[in-house]
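1. give me a model of this one.
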Amino acid sequence: MPIDIWLIYVATVLALMSTPGPSQMLMLSNSAINGLPRAWLTAAGDLTANLIQMLAAGLGLATVIATSAEALTVVKWAGALYLLWIGLRTLRRSMKPISHSASRRASLRTLWLQGFVTSAANPKAVVFFAALFPQFIDPELPFWPQFLVLSATYIAIDGAFLTGYGAGAHWLSQRLKGEARRWLDRIGGSCMILAAVLLGMKNAASR
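-> Sure, this is the predicted structure:
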């Protein structure tokens, strides 16, 4: 892949990620509540869903998925409702006495699943990858090497963004104790609810 094309692609991805979305809100919340090392499972779930979406685009499945409106709608709204439930549960848990705070951390499996569902439920994700990649593919060159470069670049940039959001939230959580820490948990739960609302708005807009 020519370096100039790759640099344009990097700039495009950076521009697309400049505004926080549901995945970033979830990473903020899970890092604040569970700590950055555990929240990396959330990032891993998000990137796993991205990888599957990229493979679907590369294999030509994106068009099929995008045209299956009913199935796609179910996935989208199920993901939004799942995030809403997690956010409400987190808020309810933050209302308990501080002595219960040690039990607030989610399991590693749950953290991964939250990241995966949030990314997979993005209503435009598969279509996004299907529309983005062709713009930077040279038909005169072998497809899969170019596709792998584009995919690896996206994963690296997305992972860096998620880690940055998570590190900031983790740094803040380490310096808050007692009642302030409970308020941080409430903010984390609110971020999850906001992520659910963002997904819901995208779902409604895509109809």
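
2. contacts, neighbours, all on C-alpha from now
-> OK.

3. now do the helices in the protein.
-> For the chain, applying DSSP state H gives helices covering 3-16, 22-34, 36-58, 62-67, 69-94, 108-120, 125-132, 143-173, 178-205.

4. now do the contacts for the residue positioned nearest the centre of the chain.
-> Among the residues of the chain, the one closest to the centroid is residue 23, at 2.7 Å (C-alpha atoms, centre = their mean). By C-alpha atoms under 8 Å, 6 or more residues apart in numbering, residue 23 lies in contact with 46, 115, 118, 119, 162, 195.

5. got CSV for those, with distance to residue 126 too?
-> Compiled in CSV, these are given as follows (distance: C-alpha to C-alpha, whole Å):
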residue, distance to residue 126
46, 13
115, 16
118, 13
119, 10
162, 19
195, 19
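
6. select only the buried ones of these in PyMOL?
-> Here is the PyMOL command that selects the buried residues among these (16 or more other C-alpha atoms under 10 Å):
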select buried, resi 46+115+118+119+162+195
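
7. what's the closest of the contacts of residue 23 to residue 35?
-> residue 162 (13.2 Å; C-alpha to C-alpha).

8. the closest one: what's it in contact with?
-> 23, 24, 27, 43.

9. pull the most distant pair out of those residues.
-> 24 and 43 (9.1 Å).

10. please say which of these two ends up with more neighbours.
-> Neighbours per residue, other C-alpha atoms under 10 Å: of residue 24 and residue 43, the larger number sits with residue 43, 30 against 26.

11. pretty sure the more buried one contacts residue 115?
-> Yes: using C-alpha atoms under 8 Å, residue 43 is in contact with residue 115, at 6.1 Å.

12. one more to line up against the first:
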Amino acid sequence: MPDLATLALFAAATLALLVVPGPAVVYIVTRSVAQGRSAGLVSVLGIHLGSMVHVAAAALGISALLAASATAFTIVKYLGAAYLIWLGVRKLMSGRNGAEAAEPPMASRTRMFWEGFVVNVLNPKTAIFFLAFLPQFADPAAGPIAPQIVLLGMIWIILGLASDGAFALLASALAGRLRRSARARRRLDVTSGVVYLGLGAAAAFAGEGAASHSSMPASGIAVAGA
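-> Predicted structure coming up:
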């Protein structure tokens, strides 16, 4: 396992990345503003369950296959973009037909959890990020690399849950008054739809070279900063 000094350095580097809002934070904040604290927090949980998939893929070498194949990278990228665009269209329709409840019922929260999960899993930049970032803090002399990647990934996820959860709580608190008005909620739904469409378009038109995609992840991310 990496020594304590390396783990401390990794934690500091992780926090420095997480506090810079990226597409995942935009997604989380949009959910929180439009539908409240629970919507934002379950989205955070879904996104970071997706991060666990990416960490496992990095540890098993699956992400390396994605990085090596421009075709696979592009397919996953467009699937993720299409999903975000679909979410945006659905939100726009919700805004036209009447806003969703300010605090969604359990069934809706479950759906939001899985939406966050899918958005992150279908973000190939997150996979490439973990593949490029985590091994920098692994030490071959300290034992097998795969368990070290998993440990580092879990540290990232724990810190990401805290950081993204704070964004969700802050956004929800600031938007609390707006959600009390049905008209304001409809406008928030329309705004949310536009944001999701923008995220989908940004994902679709991102650069094509897989090797160039080791940029920031879904949480603080690129949907992910997270």
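
13. related to what we said a few turns ago, looking at the contacts of residue 23 of structure 1, which one is closest to residue 18 of structure 1?
-> Out of these, the member with the shortest distance to residue 18 of structure 1 (by C-alpha to C-alpha) is residue 162, at 11.6 Å.

14. corresponding residue for the closest one in structure 2?
-> For residue 162 of structure 1, the aligned residue in structure 2 is residue 164 (criterion: TM-score structural alignment).

15. ok so, going back, most tightly surrounded among the helices of structure 1?
-> Mean neighbours per residue, mean count of other C-alpha atoms under 10 Å, is largest over those for helix 22-34, with a mean of 27.

16. average gap between it and structure 2?
-> Comparison of helix 22-34 of structure 1 with structure 2 after fitting gives an average deviation of 1.8 Å (mean C-alpha distance after the TM-score superposition for structure 1).

17. any idea of the angle that helix forms with helix 178-205?
-> If you take axes from the mean of the first three to the mean of the last three C-alpha atoms, to 10 degrees, helix 22-34 of structure 1 sits at 160 degrees to helix 178-205.

18. helix 22-34 of structure 1 maps to which residues in structure 2?
-> Taking TM-score structural alignment, helix 22-34 of structure 1 hits residues 23-35 over in structure 2.

19. does residue 161 of structure 2 really touch residue 50, like I thought?
-> No: at 12.0 Å, residue 161 of structure 2 and residue 50 do not qualify as touching, with contact defined as C-alpha under 8 Å.

20. could you tell me which residues touch both of residue 43 and residue 115 of structure 1?
-> residue 27.

21. how about the residue in structure 2 that sits furthest from its center?
-> residue 141 (32.4 Å).

22. reformat the helices of structure 1 as a markdown table; add distance to residue 101 of structure 1.
-> Below are those laid out as a markdown table (distance: least, C-alpha to C-alpha, whole Å):
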| stretch | distance to residue 101 of structure 1 |
| --- | --- |
| helix 3-16 | 36 |
| helix 22-34 | 10 |
| helix 36-58 | 16 |
| helix 62-67 | 42 |
| helix 69-94 | 8 |
| helix 108-120 | 17 |
| helix 125-132 | 35 |
| helix 143-173 | 13 |
| helix 178-205 | 8 |
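
23. among these, which is nearest residue 102 of structure 1?
-> Nearest of the helices of structure 1 (C-alpha to C-alpha): helix 22-34, 10.1 Å.

24. now that closest one and helix 108-120, what's the angle there?
-> Going by the same axes, to 10 degrees, helix 22-34 of structure 1 makes 160 degrees with helix 108-120.

25. what's residue 124 of structure 1 in contact with, if anything?
-> residue 206.

26. what does it align to in structure 2?
-> Per TM-score structural alignment, residue 124 of structure 1 is aligned with residue 125.

27. how close does its match get to residue 102 of structure 2?
-> Computed as C-alpha to C-alpha, to the nearest Å, the residue 125 of structure 2 to residue 102 of structure 2 distance reads 32 Å.

28. next one: residue 130 of structure 2
-> From residue 130 of structure 2 to residue 102 of structure 2 the distance is 35 Å (C-alpha to C-alpha).

29. and what of residue 38 of structure 2?
-> From residue 38 of structure 2 to residue 102 of structure 2 the distance is 10 Å (C-alpha to C-alpha).

30. between those two, what contacts are shared?
-> Common neighbours of residue 38 of structure 2 and residue 102 (C-alpha under 8 Å, 6+ apart) do not exist.

31. residues in contact with the nearest residue to residue 48 of structure 1 once chain neighbours are set aside?
-> In space, and not counting its chain neighbours, residue 48 of structure 1 is closest to residue 116: 6.6 Å by C-alpha to C-alpha, 6 or more residues apart in numbering. Residues in contact with residue 116 of structure 1 (C-alpha under 8 Å, 6+ apart) are 42, 44, 45, 46, 47, 48, 49.

32. which residues does the counterpart of residue 186 of structure 1 in structure 2 contact?
-> Under the alignment (TM-score structural alignment), residue 186 of structure 1 pairs with residue 190 of structure 2. By C-alpha under 8 Å, 6+ apart, the contact set of residue 190 of structure 2 is 91, 92, 93, 94, 95, 96.
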